[in-house]
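*Asks:* I'd like to go over a predicted model; first the sequence, then the structure.
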Amino acid sequence: MEDFPCQLIRNFSIIAHIDHGKSTLADSASGQNKQVLDKLKVERERGITVKAQTATMIHEFYGQQHLLNLIDTPGHVDFAWEVARSLSACQGALLLVDATQGVQAQSISVFHVARERNIKIIPVLNKIDLPQADPERIANQMCSTFGLELADVLYVSAKTGRGVDQVLQAIADRIPPPKGDASSPLKALLFDSSYDRYRGVISLTSINSGVLRKGDKIASSHSRKRYEVVEVGIMHPEEVSTELLLPGQVGYFVCNMKESSEAHIGDTFYRQGEKVEPLEGFKPTRAMVYAGVFPVDSNDFLKLEESIKRLALTDRSVTIQRESSTALGQGCRLGFLGTLHMDVFRQRLEDEYDANVIITSPTVPYKIVYKDRVITISNPTDFPDVYESTHNVIEIQEPMVNATIIVPQEFLGEMMDLCSSHRGQNMDHRYLELAGAAGVDTAPRVILTAKLPLSEVVTDFFDSLKHRSSGYASFDYEDAGYEACNMKKMTFQLNGKPIDALAMIVHHSAIHDIGKLWAKKLKDVIPRHLFEVAIQAVVGSKVVARETISAMRKDVTAGLYGVSSYLSDSQHLTRQKEGKKKMKRIGSIELPQAAFFDVLSNKTK
């Protein structure tokens, strides 16, 4: 590692919209012909990147060996925090755009994040070998959208390897080297971590100054705890021990850190006795979507909780809090950055920890403004009822987002109608490219912007977007603060007994429609009993929807005919009727967990 001073190091990232070929280019650039950066099962099954990965490569330029540190970042909006963390350890980034799809919403969002950090951008056009590719038009589109020079655009095919050498050369020529002084006190920025059951926490770090060696005694600026470094190395692309890391280099260290909570992302480590000013960390993430996670078998709660904590070490944007439900028992309430983030976390729990879980409907955090205080709630069961809202609550506020939709012009009307039906406001649009311009076809694409309630986005919005645009629309959003709203708490009752796990927060305009929809769903999954079961959707004391499951009937008069009996048929039927009334009054109606899973997993269908 001593052969690579700062001037021979290049730290860069690859940023793009989902499915534009980031991981394929990363594997090709690192000299691999297989998926080495998309390591997770969920990534390979879905074909998307959900976890930032690091790989160190050695390439020769101008007769000298250079150290290239590559960080492959996710492309979906739900993993924007992974992108921000990756860029903190980089001085440059490849802005990758698919030559068949053009500029997409997430490309624009991540580009601005990189620009804010003064990161050198290298525009790269991928998939130029495909028959439907239009490199000239898309290159002009990139330059006009991002304010880049056409001469700076590189043309590659990550799948075939065409143009990859030119990309590597551009990295060496255009991206500035990191700055750092080996003689200065140690400053090591922790930007990611993982857990090994034998070695404890493995910390990914970027060395800002000083030297990190095996055997060093270091301390955390965040927790003040002290550790001894037992292993240092780089990801090449798997772990390779190097004994030390120098300024500008990116690698990992192991220091007998056993508790995952001690690995604070954005923390600065320094050598004991050499107190330093901490480096600028990361803005803490704010969960956008919450859901309850419960084990199918209530006896597995402790195992599930430990699995969630271990998994959250590799995804520090997840927030964790214990909760209990009358119907589902003990579980955890988790906060996520979006619904895809939630679904990926669930699949990782199942794939990596063999967990069998039920996830409740996603909800968003609401602010409840009382006369004397303001609280934020994410669990529908904590939402004030109608009486309390009328007498004690001044205002209820919901989170809003600024949404960006890029879509062909022919679907503009559908997208505006979609936004309107989801309570969209402040809608505006502009053309991404001018019709009839040189090198541009006559079917331009449009950027539609709108302000939407986050609660509308986390339900069926994305599925409807893809369906109504025939899959051509791309979608991105960013936080837009809170606004006053008219939301109500809806609960569901079985013969007058509430089901707390199915409580939800609904806008007043959709109360009757959602109440009817869910009542019908429950009717389909609840098994019949020997007595009648009433399913009611209730807002306050008002029933807004009702379905009834008829009782199972048995012919109690069968066998009476032809034999002597002191009871008449009518007496038998009367006795049965009285028995069913008693069963209905004292009988227990249990909603099977299979029914919970069926209803909750098909909420938006």
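*Replies:* It's in.

*Asks:* use CA for all of it now, contacts and neighbours both
*Replies:* Will do.

*Asks:* My guess is Glu456 contacts Ser420. True?
*Replies:* No. Look at Glu456 against Ser420 with CA atoms under 8 Å: they stay out of range, at 10.9 Å.

*Asks:* Between the two, which is the more surrounded one?
*Replies:* Using other CA atoms under 10 Å, the more surrounded residue of Glu456 and Ser420 is Glu456, with 18 against 14.

*Asks:* measure that one to Thr339 for me?
*Replies:* 12 Å (CA to CA, to the nearest Å).

*Asks:* all strands for the stretch 201-350 of the chain, in order.
*Replies:* For the stretch 201-350 of the chain, the strands defined by DSSP state E, counting those that start in this stretch cover 212-213, 217-220, 226-228, 231-235, 239-241, 244-245, 250-254, 268-271, 289-295, 319-325, 329-336.

*Asks:* And the third one, what does it pack against?
*Replies:* Based on contacts counted as 3 or more CA pairs under 8 Å, 6 or more residues apart in numbering; DSSP states H and E, the elements that strand 226-228 packs against are strand 217-220.

*Asks:* and if we set it to 10 Å?
*Replies:* strand 217-220, strand 268-271 (3 or more CA pairs under 10 Å, 6 or more residues apart in numbering; DSSP states H and E).

*Asks:* among the ones you listed, which is nearest Pro284?
*Replies:* strand 268-271 (15.3 Å; CA to CA).

*Asks:* sorry, back to before: between Glu456 and Thr339, what contacts are shared?
*Replies:* Residues touching both Glu456 and Thr339 by CA atoms under 10 Å, 6 or more residues apart in numbering: Phe462.

*Asks:* returning to that earlier point: of all the helices and strands packed on strand 226-228, which gets the most neighbours per residue?
*Replies:* strand 268-271 (a mean of 26; mean count of other CA atoms under 10 Å).

*Asks:* mind listing what the residue nearest the centre of the chain touches?
*Replies:* What sits nearest the mean C-alpha location of the chain, by CA atoms, centre = their mean, is His341, with 2.2 Å. By CA under 10 Å, 6+ apart, the contact set of His341 is 50, 76-79, 289, 315, 317-318, 335, 347.

*Asks:* Quick one: which of those residues is the most crowded by neighbours?
*Replies:* Per-residue neighbour counts (other CA under 10 Å) across the contacts of His341 peak at Val50, which has 27 neighbours.

*Asks:* does that residue count as helix, strand or coil?
*Replies:* coil (DSSP: H, G, I helix; E, B strand; the rest coil).

*Asks:* Stretch 31-42: which residues count as buried?
*Replies:* Residues of stretch 31-42 classed as buried: 36-38, 42 (neighbour count, 16 or more other CA atoms under 10 Å).

*Asks:* Looking at those residues, which are in helices?
*Replies:* Val42 (DSSP state H).

*Asks:* got the buried residues of stretch 31-42 as a markdown table, with distance to Leu245 columns?
*Replies:* Below are the buried residues of stretch 31-42 laid out as a markdown table (distance: CA to CA, whole Å):
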| residue | distance to Leu245 |
| --- | --- |
| Val36 | 23 |
| Leu37 | 22 |
| Asp38 | 25 |
| Val42 | 32 |
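
*Asks:* next, the one to line up against it:
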Amino acid sequence: MQAAMTDLSRIRNFSIVAHIDHGKSTLADRLIQLTGTVAERDMQEQILDAMDIERERGITIKANTVRIEYPAQDGETYILNLIDTPGHVDFAYEVSRSMQAVEGSLLVVDATQGVEAQTLANVYQAIDADHEIVPVLNKIDLPAAEPDRVKEQIEDVIGIDAQDAIEISAKTGLGIPDVLEAIVTRLPAPKGDRDAPLKAMLVDSYYDPYLGVVVLIRVIDGVVKKGDRVRMMKTGGTYQIDKLGVFRPKMQDIPELGPGEIGFLTASIKQVRDTRVGDTITHEKKQCQTALPGFKPSQPVVFCGLFPVDTNDFEDLRDAIEKLALNDASFSSEMETSAALGFGFRCGFLGLLHLEVIRDRLEREYDIDLITTAPSVIYHLHMKDGEVVELHNPADMPDQTLIDHVEEPRIKATILVPDEYLGDVLTLCHDRRGEQLDLTYAGTRAMVVYDLPLNEVVFDFYDRLKSVTKGYASFDYQMIGYRADNLVKMQILVNEEPVDALSIMVHRDRAEMRGRAMCEKLKELIPRHMFKIPIQAAIGGRVIARETIAALRKDVTAKCYGGDATRKKKLLEKQKAGKKKMRQFGKVEIPQSAFINALKMDS
């Protein structure tokens, strides 16, 4: 149990930012281990990555926090609040939120790979949040490490002084004591007034089956104690605090949280929607004057439909989505219905990896089998009567004659790539209708900036980029707005029936190529039936590509030995008529995997 009052100058709040796989979570492990926060017998790899899916994929998805006590060389004991953040572009929103709750950042850069696109994106968020930044070079024990080159690169590309960057190996523990000293000496202490009315920021919240909603808070001013009645300023709800504590990484109760401290509270909150991320928490009686600015709501970029395979699971799916949305503020959903799939939800994500992770979490944590429709982006339709309509799903596109023009979202993509793969990357971006904005060099690596249409990036741009550069390129993007282009809706007809889930928006110049590629792909993906199946791609009423899946045949003439040829003919005619009738009434079974695979473009 800690003393009732913690001196502000003894607190340091910081986050660890880096590109994917540069060693954030491993560094967090070493800091926890060296300070004895967790007993040796309980220590495990990536101790802060609590979800199974994080461990399997080896990535951090949720920002996690831990409180460490560190006896420094000056004889004082400091309280360090660490937030471990994700590195992947799809979880950048988690990073930006964590940044608001702390004053400093450790910038971890892999000494063998140097600065990557995500390093840039995350460090700019830290600079925007006014952080003091301490550069740390990790993996210094590897033979390929080039600390001097990477220090220069940090100075050239990011523009922060890296001469006194700390050289460490998070795997072996080399240099970790220097990191702890740097946190204490180089990062600022938080500011706050203990006697002011309570003002605390709601950083995150998640649903716990035993405690209800657990709320992660950062106290700015004032003191919060167990038993206090508090008010959420945005939602207006009032609650009595049942439990107050800190994560070390397991929950530990404490009697109060003062200014500058990060901890959690529970207050028998039943609904996750009552806790808005970025909300301000204050005392019910003695309220603070102004609320905190909160977080900008995240802008979903990719949309797709989630439908339960068994329509009876719809209520369970609704419940699961509500609980997940509480835990992941960057995920949005609304109800929708589809003729083929029944009731479901149209959900918005920050990218394809985000979509995959949410889908996996729904299937695992809530045990629901899902059908996912083709991902799409939001288009702006400018109608001839002057109205502007948002189109989330290409299947809902109104009649082409009513539309004046269509605008699509564009992004500014930053790609860092070794020189020898530059040609392949430029070709890939050009093939995806990109326009080059900039090309600069940092050492042997090129930094290319492209203006790209988002719908060309959504499906498999990242996979293609990784394969043409053998995994060496790194990629980051931000939305820059909408622009008109010659876009049309392409439908896929299977056995002359349109398949909603495969409708996509394409550029008119590329429609024929995309249509042909999708028909060929579906020919391989749809199993053969007893009747012939035509697969067609159409724009409006015009078919632009077609493939045919041959029928499975039974040899009806096997029992005719010799004899009259007209008998064989009669049997074959009868079979032909049967096939024709079957094709008229037959249902084509399209396997679930075909929906996503058909949309991936091959080179």
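*Replies:* Received it, and whenever you're ready, just let me know what you need. Source: prediction; values computed, not measured.

*Asks:* quick revisit: which one, of the strands of the stretch 201-350 of structure 1, ends up nearest to Ile128 of structure 1?
*Replies:* Going by CA to CA, the one of the strands of the stretch 201-350 of structure 1 nearest Ile128 of structure 1 is strand 231-235, 30.1 Å.

*Asks:* Do a quick rundown of the helices in structure 2.
*Replies:* Going by DSSP H, structure 2 shows helices at 24-34, 52-57, 92-100, 117-128, 147-153, 176-186, 314-327, 352-365, 422-431, 454-458, 461-468, 511-525, 565-585, 592-599.

*Asks:* Can you check which of those helices gets nearest to His382 of structure 2?
*Replies:* With CA to CA, the closest approach to His382 of structure 2 among the helices of structure 2 belongs to helix 454-458: 18.2 Å.

*Asks:* who touches that closest one?
*Replies:* Helix 454-458 of structure 2 is contacted from outside by 301-303, 351-352, 375-379, 408-413, 429, 431-434, 461, 463-464, 477-479, 482, 504-507, 600-601, using CA under 10 Å, 6+ apart.

*Asks:* distance between it and the chain's centre?
*Replies:* Relative to the chain's own centre, helix 454-458 of structure 2 is displaced by 15 Å; criterion: CA atoms, centre = their mean, to the nearest Å.

*Asks:* what does stretch 55-62 of structure 1 give?
*Replies:* Offset of stretch 55-62 of structure 1 from its chain centre (CA atoms, centre = their mean): 33 Å.

*Asks:* do stretch 26-41 of structure 1 as well
*Replies:* So, by CA atoms, centre = their mean, the centroid of stretch 26-41 of structure 1 is 22 Å from its chain's centroid.

*Asks:* To Arg546 of structure 1, which of the strands of the stretch 201-350 of structure 1 lies closest?
*Replies:* strand 319-325 (23.6 Å).

*Asks:* Next, the mean deviation of that closest one compared to structure 2.
*Replies:* With mean CA distance after the TM-score superposition for structure 1, strand 319-325 of structure 1 departs from structure 2 by a mean of 1.6 Å once superposed.

*Asks:* Give the aligned range of that strand in structure 2.
*Replies:* Aligned using TM-score structural alignment, strand 319-325 of structure 1 spans residues 332-338 in structure 2.

*Asks:* In structure 2, which residue range corresponds to the lengthiest strand in structure 1?
*Replies:* When structure 1 is parsed with DSSP state E, its longest strand is strand 393-408. Taken onto structure 2 by TM-score structural alignment, strand 393-408 of structure 1 occupies residues 403-418 there.

*Asks:* once aligned to structure 1, how far is that stretch on average?
*Replies:* Looks like 1.0 Å for stretch 403-418 of structure 2 (mean CA distance after the TM-score superposition for structure 1).

*Asks:* one step back: indicate which one of the helices of structure 2 is closest to His392 of structure 2.
*Replies:* Nearest to His392 of structure 2 among the helices of structure 2 is helix 454-458 (12.0 Å), distances taken as CA to CA.

*Asks:* Can you mark which positions in that closest one are buried?
*Replies:* 454-458.

*Asks:* Likewise for stretch 396-415 of structure 1?
*Replies:* 396-409, 411-412, 415.

*Asks:* Just to confirm, what residue in structure 2 is aligned with the residue nearest to the centre of structure 1?
*Replies:* Aligned partner of His341 of structure 1 by TM-score structural alignment: His354.

*Asks:* same check, this time on Phe301 of structure 1
*Replies:* By TM-score structural alignment, Phe301 of structure 1 lines up with Phe314 in structure 2.

*Asks:* ok, now Arg174 of structure 1?
*Replies:* When structure 2 is aligned by TM-score structural alignment, the residue opposite Arg174 of structure 1 is Arg186.

*Asks:* What of Ala503 of structure 1?
*Replies:* Ala503 of structure 1 maps onto Ser503 in structure 2, by TM-score structural alignment.

*Asks:* So what's the residue count around the residue nearest to its match when sequence neighbours are not counted?
*Replies:* Spatial nearest neighbour of Ser503 of structure 2, chain neighbours left out: Gln491 (4.7 Å); criterion: CA to CA, 6 or more residues apart in numbering. Using other CA under 10 Å, Gln491 of structure 2 is surrounded by 25 other residues.

*Asks:* what's the counterpart of Gln491 of structure 2 in structure 1?
*Replies:* Applying TM-score structural alignment, one finds that Gln491 of structure 2 aligns to Thr491 in structure 1.

*Asks:* can you pull the contacts of that match?
*Replies:* Taking CA under 10 Å, 6+ apart, we find Thr491 of structure 1 in contact with 380-381, 385, 498-505, 515, 536-540, 543.

*Asks:* ok, now Gly386 of structure 2?
*Replies:* Gly386 of structure 2 neighbours (CA under 10 Å, 6+ apart): 403-404.

*Asks:* State the distance from it to Asp404 of structure 2.
*Replies:* Counting by CA to CA, the gap from Gly386 of structure 2 to Asp404 of structure 2 is 9 Å.

*Asks:* what's the answer for Phe247 of structure 2, then?
*Replies:* 56 Å.

*Asks:* what about the two, which has more around it?
*Replies:* Taking other CA under 10 Å, Phe247 of structure 2 and Asp404 do not tie; Phe247 has more neighbours (18 against 14).

*Asks:* What lines up with the more buried one in structure 1?
*Replies:* Matched across to structure 1, Phe247 of structure 2 falls on Met235, judged by TM-score structural alignment.
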